[in-house]
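Student: give the three-dimensional model of this entry:
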Amino acid sequence: MLRILTIHTASLKKYLFHFKVFLGFTIVIFSPSCGQSEPAPDLFSLPTVYKVGKKPDEIKARDMNMDGFPDILVSNAGSDTLSYFEAIGDGTFKTAFTMNTGREPLAFEVGDFNGDKILDIAVSNYGDGNISIILGQKDGVFKQKANIKVGRLPIAISVGDFNNDEKLDLAITLRFDKLVIFLGMGDGSFKMGEVYKASGTPAHMTVGDFDNDKNLDIAVAFNAVQVNFLRVFYGNGDGTFKNPIKILGGKQSSFITQHDINNDGKNDLLTSSSMHDVIKIFLNNGKSGFTPTEDTAAEKGPEYIVPGDFNGDNIPDLAVANRRDASISILQGRGDGTFIFPHFNYPVGANARAMIGEDFNDDGLTDLALLIYDRQMMEVILRKNSSPN
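Tutor: Next comes the predicted model:
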C-alpha cells in the first residue's frame, strides 16, 4: 500500500502528495522490511521532508539559539550556502534560514570560537581552498568574520582543544594527503599550526582521547583506491601530534565515527566503505591501539553511521544510511563489536548520504535526520515510543 508523505514548504504549510509509480517520478515510501518474510519492527514514524540547497553534503544538530532544542545545519555544496533549521521542539522545524558560504562547502563544524558563549560556525570551502568563520550574535544573526586560507581542496573539518589552552582549534584534511592544524586565538581568529602528511586521500576524521592521556587525538579515514587502513594521530597536548599510527583494516573508507560499541568504557572506531558495502569496527585497546574486527556486511553503498540503542536492550546498535539502495539499515548490536544478521531496512529517499541522530522531540529516544543528495531534501524521521517487538 502506498503511503502519504508530508512535505514542508517555504510557507510552512503542509501539502500531501501521492507518489505514483511512473517513469520520472520519485517514490518515497516508509514501509519497513528486512529482506525476510518477517517484517522489521515498526520503530520509526513517516519522514517529514524539508527543502535544502543543491548537493547537500554535511548535516549537524546543535542548539544554536540556546532554547534547549537541537537545531539543524546543512551545508549545500551545489548552492554555496548553509541552511539553518530552527527547532520548534516537537520534532518539526521552521523553514530554513540560508547563509552564503564560499564555493563548494563540503563540511563544517560548530563551536564557540570567540568566547562569548554563543555558537559559531567554521565552513570548509572545497572550491576556494579556505575556511569561512561565521560568528553567532546575541540577536540570532550570523556575521562572517574572515576567510582563512588552508590549502588546496579542503575536505573534512573537526574542532577540539588540541593544545589545552581552553580555546577551540581546527583540524582540516586536504584532498592531496595533508592534515592541517589551526590554533584558536579565542577571539574568532586562528593561526596556522603544524602540517602533517596523510597519504591515501583523507576522507573523514573524528576527534577524541583514544589513549586516555587527557590529550585529544585524531583518527582519519582514507578513501583512495586500494587503501585498507586508518591513521591515528596521537596528540602531545601542545597542538602537535606524534607520527601517525597506521591501523590495517577497512577498505576505501568514506566515513569514520566513534562510540563505545562493546561497553568497555573506551570509544572504538567505526568506518563505512560505500564502494565495498561493508562496515568495519576497530576495538580500542587503550594505549596499545586498535584491533580490527571482521567485516560487517552492509547494504548497498553505506555512508554515515549513527550509533545508538534503537531496540531498547541497552546495547549499542547502528543506524546506517545506504546511498545506492535508498534505505536506512538498523544493525542490532550484540555488545561485543558484532551485529545480528539480517539487518532491519527502512526505505527512504534515493541517494541517502549524510545522517545524524538526535532527540528532536524531547521524548528520550534517538531520532534521525538525513540528506537526500540529488533531491535537495532533508528527511527527519522520529522514533516511535513503542517496543520494537
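
Student: hey, let's count contacts and neighbours off CA atoms from now on
Tutor: Fine.

Student: residue 237 against residue 213, yeah?
Tutor: No: counting by Cα atoms under 8 Å, residue 237 stays clear of residue 213, with 9.0 Å between them.

Student: neighbour count: the two, which is higher?
Tutor: residue 237 (17 against 14; other Cα atoms under 10 Å).

Student: for that one, helix, strand, or coil?
Tutor: For residue 237, the assignment made with DSSP: H, G, I helix; E, B strand; the rest coil gives coil.

Student: how close does it get to residue 118?
Tutor: As judged by Cα to Cα, to the nearest Å, residue 237 and residue 118 stand 25 Å apart.

Student: check residue 334 too.
Tutor: 40 Å.

Student: so between the two, which is more surrounded?
Tutor: residue 118 (18 against 15).

Student: I figured that one was touching residue 139, is that so?
Tutor: No: using Cα under 8 Å as the test, residue 118 is too far from residue 139 to be in contact (10.4 Å).

Student: spatially nearest residue to residue 151, not counting backbone neighbours?
Tutor: What sits nearest to residue 151 in space, not counting adjacent residues and going by Cα to Cα, 6 or more residues apart in numbering, is residue 129, at 5.2 Å.

Student: here's the other one to compare against:
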Amino acid sequence: MIFLNLDDGTFTQSKTVSYKFKPSHITTGDINNDGKLDIIAISSDEPDITVFYNAGNGNFNNSMIISTEVPLADVKAVDINKDNKLDLIVACSFEACIIVFLNDGDGVFSKQIRYEPTYFPLSLEVIDVNNDALPDIITRHDYFKITVFLNTDNGNFIEQKSTSISLDSRFIKAIDINGDNKSDLLVGYSSSFQIHFGFGNSTFANPIEHCSNYGITSLETADFNNDNKIDIILSHPYNNKTSILFNTGNGTFIEQKIIDNIDRPKYASMIDINSDGKAELVIANDQTITILNLHC
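Tutor: Here you go, the predicted model:
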C-alpha cells in the first residue's frame, strides 16, 4: 500500500499496487531516470524481480519482470559503476549466489554478473567500506559469517575474508556509528546487537555487545535528538515497547528512552513527515502505522 503525503503530515487514503506474490522485500529508486521513484519488489518464493514504474501521480500502472532463475532473499538498488544509473543487486535464498544487474539507463537490464560466495547470503548491505568512493557489498550469511565484496571500479566485486559472528544474526546495518568516517557494522540478534567498528580497509574490529531486556525484531538508525550523532532504535513487539539508544559520539550508548503502549511494534524509523526539518518517529505493526512527535 502507498500513502501519499499532503505536505502537512497527513496522508491520502492508501493506494494498492497489485503483486501476484507475497513480497518479502521492497526498495525504491528511479530505475528509468525519469525523476520519479519506482518500486522494486521480490518474493522469497519466486525467481523474479518486479519493477513497478511510477506514473508520477501515485499510480504504478506499468511493471517489468526480471527473471533470476532462483528465489531471492534481498534486493538493493544502487549505482555500482558510476554511470549515474541505478543497478540492482540481489541475494539468492536457496543457492550461494549474488547477482548484479547492470542498468542500461532506461530501465533495461541487459547485463548481469553472477557471484558465487563461499556461504549462502541471507541479506545485503551496500556501502563504501574502504573509503575509495565506490559502493561495496556486505552480506550476512548462515554459518555465522559476514562477508565483504570490494568494488573494483567497473562494477565487479572481489570476495574478502569473512568475519565470524557469535550467534545466529537477524539483520545487519552498515553505517559510521562513531563519527570517524569509516563504515561500521551493526549486527542484530534476537535480544542483543553487536557493533563491529570498521578500520576503513574492509576489515572490522572484534564486536562490542549491547544486550536488551526485550526481544528485538528491527534495528534502525537516525539522529533522533539533532546532536549530529547516529542513534539506534529497537522494536520490541512482544513487550509493546520501542527503545531509543542515544549515541555519546564514540559509538557508546549510555542513555535510552523507552516508549511504552505501542501495540506490538515490529518496525520503527525516523522520517520528516511534514517537511518542517524535524523527524517524526514512525512505528508500524501488522495493522497500523503510528506517527509520534518525539521530544528528546
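
Student: what's the TM-score here?
Tutor: Remark: TM-score between the superposed chains equals 0.90 [TM-score structural alignment, normalised by the length of structure 2]; 295 aligned residues with a Cα RMSD of 2.2 Å.

Student: what sits against residue 156 of structure 2?
Tutor: residue 113 (Cα atoms under 8 Å, 6 or more residues apart in numbering).

Student: need the counterpart of it in structure 1.
Tutor: Under the alignment (TM-score structural alignment), residue 156 of structure 2 pairs with residue 240 in structure 1.

Student: I'd like the distance between its match and residue 234 of structure 1.
Tutor: Computed as Cα to Cα, the residue 240 of structure 1 to residue 234 of structure 1 distance reads 9 Å.

Student: and residue 274 of structure 1, by the same measure?
Tutor: Using Cα to Cα, residue 274 of structure 1 is found at 27 Å from residue 234 of structure 1.

Student: now swap in residue 92 of structure 1 and tell me
Tutor: 40 Å.

Student: just residue 90 of structure 1 next, same as before
Tutor: In this view, residue 90 of structure 1 and residue 234 of structure 1 are 41 Å apart by Cα to Cα.

Student: so for those two, which sits in the more crowded spot?
Tutor: Neighbours were counted for residue 90 of structure 1 and for residue 234 using other Cα under 10 Å; residue 234 has more, 22 against 13.

Student: which residue is the nearest non-sequential neighbour of that one?
Tutor: Distances taken as Cα to Cα, 6+ apart place residue 217 nearest to residue 234 of structure 1, at 4.6 Å, with adjacent residues excluded.

Student: aligned to the one you found, what sits in structure 2?
Tutor: Checking TM-score structural alignment: residue 217 of structure 1 goes with residue 136.

Student: wait, that match touches residue 148, no?
Tutor: Yes: shown here, residue 136 of structure 2 and residue 148 form a contact pair, counting by Cα under 8 Å, at 7.2 Å.

Student: rewinding a little: the match of residue 217 of structure 1 - how many residues pack around it?
Tutor: Neighbours around residue 136 of structure 2, by other Cα under 10 Å: 25.

Student: rewinding a little: the residue nearest to residue 151 of structure 1: what's it in contact with?
Tutor: Per Cα under 8 Å, 6+ apart, neighbours of residue 129 of structure 1: 149, 150, 151, 152, 153, 154.

Student: now whichever residue in structure 2 pairs up with residue 344 of structure 1: which helix or strand?
Tutor: Counting by TM-score structural alignment, residue 344 of structure 1 lines up with residue 258 in structure 2. Under the criterion of DSSP states H and E, residue 258 of structure 2 resides in strand 253-260.

Student: by contact count, what packs against that strand?
Tutor: Packing contacts for strand 253-260 of structure 2, counted by 3 or more Cα pairs under 8 Å, 6 or more residues apart in numbering; DSSP states H and E, involve strand 241-247.

Student: show me what the strand it packs on is packed against.
Tutor: Applying 3+ Cα pairs under 8 Å, 6+ apart, one finds that strand 241-247 of structure 2 contacts strand 231-236, strand 253-260.

Student: now it: which residue numbers in structure 1?
Tutor: Aligning strand 241-247 of structure 2 against structure 1 (TM-score structural alignment) gives residues 327-333.

Student: who's in contact with that stretch?
Tutor: 261, 299, 310-311, 315-322, 339-341, 343-350, 352.

Student: ok, now which ones touch the residue opposite residue 263 of structure 1 in structure 2 once aligned?
Tutor: Matched by TM-score structural alignment, residue 263 of structure 1 corresponds to residue 179 in structure 2. Shown in contact with residue 179 of structure 2 (Cα under 8 Å, 6+ apart): 229, 249, 250.

Student: which one (most neighbours) among the residues you listed?
Tutor: residue 229 (21 neighbours).

Student: corresponding residue for that one in structure 1?
Tutor: In structure 1, residue 229 of structure 2 lands on residue 315 (TM-score structural alignment).

Student: against residue 331 of structure 1, how distant is that match?
Tutor: For residue 315 of structure 1 relative to residue 331 of structure 1 (Cα to Cα), the value is 11 Å.

Student: on the three-state scheme, the counterpart of residue 2 of structure 2 in structure 1 is what?
Tutor: If you follow residue 2 of structure 2 across to structure 1 using TM-score structural alignment, you land on residue 84. Classification of residue 84 of structure 1 using three-state DSSP returns strand.

Student: tell me how far the closest residue to residue 84 of structure 1 other than its chain neighbours lies from residue 379 of structure 1.
Tutor: With sequence-adjacent residues excluded and distances taken as Cα to Cα, 6+ apart, residue 84 of structure 1 is closest to residue 73, at 4.7 Å. Distance of residue 73 of structure 1 to residue 379 of structure 1, computed by Cα to Cα: 13 Å.
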